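Undergrad: Sequence and predicted model, in that order:
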Amino acid sequence: MRGSVMGTAVTLAAGTLLTAAMTTTAAASPPTATTTPVKAAQTHTVLVDCFFHRNVRPEDFILACGDGNSRLVDLHWTQWGPDGAQAFGLNMVNDCKPYCAAGTFHAYPVVIRLSGQKTWQRHPSFERFANISLTYTNARPDTFKQVMTYPLWD
């Protein structure tokens, strides 16, 4: 009888190990043709920055790539999708007085809108936003309109 109990214990242990191995293998294996993909040709809409990095809902974003004298900070995204994106935050703009290196940055509250979804030439599996619009909700820099729209990098 002792051998029977021992044999049963070994069989149960072996079954448990086999089940664990099969579960681990199934979880680690890539999807097969029998699984249902989320979306076969799924695209991701991104915001391309000065360094051609793709961003989704960034907390900050440089607008003036050459000198950094205009950037968006403290961004809070309320929408992000293929039809556009929207956030609110601050546009930090250097007044460049008396010249840019000695200038002072000023914060202007803005509503940011991204639009114009296009295929990203560098990474065709991604869609990118082509335009950014800033709407100043209060004060704005001297030479700026209340709504400023700029093309974005490809």
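TA: Received, thanks. Keep in mind the model is a prediction, meaning the values are calculated, not measured. Numbers count the residues shown, from 1 in each chain.
Undergrad: can we go C-alpha only for contacts and neighbour counts from here?
TA: Fine.
Undergrad: where do the strands sit along the protein?
TA: Along the chain, the stretches classed as strands by DSSP state E are 44-48, 54-55, 61-62, 70-81, 84-94, 105-119, 126-136, 147-151.
Undergrad: One more to weigh against that first structure:
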Amino acid sequence: MRRNIFRTCVTTAVTAVIALVGIAGLGDAGAAPAPVPAASVVGGCDGTKLVRPQTLSSIYCGDAGVLVTQITWLAWTDTFAVGYGTEHRKLCIPNCAAGKVATYPVGIWLFAPKKRAFTQVSLYSSVTTPPETYQFTGFVR
């Protein structure tokens, strides 16, 4: 139940942002330009270029302390990408090797592209608290 409410909230918020970005970019009325394929990617832990991956494992390549699976992308552009999925986070209690893994729904915002690769990700695990933002540790060959 909580997962469905969260996904509905994330989808509504993302739709509103995309609508605002689209409205702001209309300018003169006329024919819409042809869509251009998005060129921005996520760098994988092995250097691969990932577009709309179903799993983000390059948040912490060294120990996979945080990863997101079962991702549904709502938007993917050259400047940002947004979606939702399931976060898996090591709890490290009593230590990271023996600790359990927490799993819960999460909203995803990729941004700050450099050389056509997203460099940062914000994870929204609640609609009432600020997101956690990470720098990707993966790379692009």
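TA: Received it, and whenever you're ready, just let me know what you need. This one's a predicted model, so the numbers in the text were calculated from it and none came from an experiment.
Undergrad: coming back round to it: for the strands of the first structure, could you give me TSV that also reports distance to residue 23 of the first structure and mean neighbour count?
TA: Listed next are the strands of the first structure as TSV, based on distance: least, Cα to Cα, whole Å; neighbours: other Cα atoms under 10 Å:
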stretch	distance to residue 23 of the first structure	mean neighbour count
strand 44-48	31	21
strand 54-55	35	16
strand 61-62	44	19
strand 70-81	36	17
strand 84-94	40	21
strand 105-119	39	19
strand 126-136	34	21
strand 147-151	50	13
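Undergrad: Any chance of TSV for the ones you listed, columns distance to residue 16 of the first structure?
TA: TSV is the format used below for the strands of the first structure (distance: least, Cα to Cα, whole Å):
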stretch	distance to residue 16 of the first structure
strand 44-48	42
strand 54-55	45
strand 61-62	52
strand 70-81	45
strand 84-94	50
strand 105-119	50
strand 126-136	44
strand 147-151	60
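Undergrad: Straight-line length of stretch 73-86 of the second structure, end to end?
TA: Criterion Cα to Cα, to the nearest Å; first-to-last residue distance in stretch 73-86 of the second structure is 12 Å.
Undergrad: and that stretch, which stretch of the first structure?
TA: Per TM-score structural alignment, the counterpart of stretch 73-86 of the second structure in the first structure is residues 77-90.
Undergrad: residues in contact with the matching stretch?
TA: Stretch 77-90 of the first structure has contacts (Cα atoms under 8 Å, 6 or more residues apart in numbering) with 44-45, 57, 72-76, 107-117, 129.
Undergrad: what sits against the residue most central in space within the first structure?
TA: Closest to where the C-alpha atoms of the first structure average out (Cα atoms, centre = their mean) is residue 56, at 1.3 Å. Residue 56 of the first structure makes contact with 45-47, according to Cα under 8 Å, 6+ apart.
Undergrad: make it 6 Å
TA: By Cα atoms under 6 Å, 6 or more residues apart in numbering, residue 56 of the first structure lies in contact with residue 46.
Undergrad: Now which residue in the second structure aligns to it?
TA: Counting by TM-score structural alignment, residue 56 of the first structure corresponds to residue 51 in the second structure.
Undergrad: now residue 103 of the first structure
TA: Counting by TM-score structural alignment, residue 103 of the first structure lines up with residue 99 in the second structure.
Undergrad: tally of neighbours for its match?
TA: 12 (other Cα atoms under 10 Å).
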